[in-house]
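Peer 1: sequence and predicted structure are below.
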Amino acid sequence: MAFDIPNWVSIIIELGIGIAIAIAVYKLQTRTSKLAEELLSRISFMTSRVDSLLEQRRVDEQSKKAFECTRIIDHLEYIQKKELELKEYLTDFISGDTTSEQLQYFIKQNFMPIAKYRIHEIEDATRQLGDKLNDNKLRLDFLSYIEAFLNLSETVMVDGKRQNDDDLESFIISINLQVRRVQEFLTRFHKEIEQNDDSAK
């Protein structure tokens, strides 16, 4: 004779198994939910950290760009001042108010060493800027100006020879063009700093 489990016992057993399964599923879901929350929290932290690092890098690059542009502007303003002094010396030389020795002394001792030092600093600042300039043509235009400026400086050297007044007058015209170019570059570099400031807001 088979042993029959009463219906009410089987219902209790089934109910117990169902409750045990429900508790197990609930615990599993709770644990999974906590893991998901922890994972989302970590992802959120990492994302905000990356955003913060990217923002800091952007601010650092803008600061570096502003510094290098300001450095170039300072050197350009000084070069412009020296070019105007050179123009004055050449004008005085043509009119006979300055001797050849005085002109040569100014060029060799005062103009050339300072101009070369400033140009070296400008070239370094231009390298530091790399591709950070908004004006895509500014870097190439500026490098071509530097080359023209150095060529003019070398050409103006008197080297003890009596220079033709026409040559000296053409040097003065070249200096006027150089000074205008310096003014153009000053404007363009100032604009770079302004755009830099605008994008930082």
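Peer 2: Ah, there it is.
Peer 1: could you use CA atoms for every contact and neighbour count after this?
Peer 2: OK.
Peer 1: host element of residue 26?
Peer 2: Per DSSP states H and E, residue 26 falls inside helix 7-95.
Peer 1: how far is that helix from where the chain is centred?
Peer 2: 20 Å (Cα atoms, centre = their mean, to the nearest Å).
Peer 1: how about stretch 118-127?
Peer 2: 14 Å.
Peer 1: let's bring in a second model and compare:
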Amino acid sequence: MERNLTWHNMDIDRTLREQQMGQNACTIWMSGLSGAGKSTIANALEKRLYAMGKKTMLLDGDNVRMGLNSNLGFSDEDRIENIRRIAEVAKLMNDAGLIVITAFISPYRQDRRNAKKIIGEGFREVYVSTSIAECEKRDVKGLYKAAREGKIAHFTGITSPYEVPEHPDVAVDTAEMDVEACVDHILNRLGCLL
């Protein structure tokens, strides 16, 4: 495929947008098993940042798969493309000056490294940790049960691996901390970056 493309630098750039908004754009990339609490924490974090006057956008795994990534399944290749697209969207939103919060399983280290490469220096990885047993207790959709019965292929934690982040910027254990404590911990660790 021939690609006759040229990147166009614009006069109004990320730095000017950040100055106007009074914040540092970044992406807070939450990763963890299904049922670990990523979406719940991401929502609470966004509410807290909003109350602080920050401009944010929350990208949630299920929501993105209902629109932008509705044509993707859960094969390894589709998961890789899912994360790549999300990273590109997060970067665009960062360039607009926004603080982006993502809540995606993003099970593979290499995909998270690729997301970090796309997003750049504003990438902050938050590992939302809890045991599979705890995730199964919280599973109101019955996904873990269905995966164990062979009804769902490529289910992270059961029939597909989750590679724990080696050096996340922040880790929270939702079996030990409630939602507000998780948000406090994330803001304490990342607050100066926002």
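Peer 2: Structure's in. What do you need? Please read these numbers as outputs of a predicted model, since none were measured by experiment.
Peer 1: TM-score of the superposed pair?
Peer 2: The TM-score (TM-score structural alignment, normalised by the length of the second structure) is 0.24; 77 aligned residues with a Cα RMSD of 5.0 Å.
Peer 1: rewinding a little: the next helix or strand after the helix holding residue 26 of the first structure packs against which elements?
Peer 2: Using DSSP H and E, the next helix or strand after helix 7-95 of the first structure towards the C-terminus is helix 100-105. With contacts taken as 3 or more Cα pairs under 8 Å, 6 or more residues apart in numbering; DSSP states H and E, helix 100-105 of the first structure sits against helix 7-95.
Peer 1: coming back round to it: so what does the helix holding residue 26 of the first structure touch, helix or strand wise?
Peer 2: Checked by 3+ Cα pairs under 8 Å, 6+ apart, helix 7-95 of the first structure has helix 100-105, helix 112-129, helix 165-200 packed alongside it.
Peer 1: now the angle between helix 112-129 and it, please.
Peer 2: Between helix 7-95 of the first structure and helix 112-129, the angle comes out at 160 degrees (axes from the mean of the first three to the mean of the last three Cα atoms, to 10 degrees).
Peer 1: report the angle between helix 7-95 of the first structure and helix 165-200.
Peer 2: Going by the same axes, to 10 degrees, helix 7-95 of the first structure makes 160 degrees with helix 165-200.
Peer 1: ok, now how distant is residue 93 of the first structure from residue 103 of the first structure?
Peer 2: Noted for residue 93 of the first structure: a distance of 7 Å to residue 103 of the first structure, by Cα to Cα, to the nearest Å.
Peer 1: before we move on, the earlier item: columns distance to residue 48 of the first structure and mean neighbour count on top of the helices and strands packed on helix 7-95 of the first structure, output as CSV?
Peer 2: Formatted as CSV, those follow (distance: least, Cα to Cα, whole Å; neighbours: other Cα atoms under 10 Å):
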stretch, distance to residue 48 of the first structure, mean neighbour count
helix 100-105, 62, 16
helix 112-129, 28, 17
helix 165-200, 19, 16
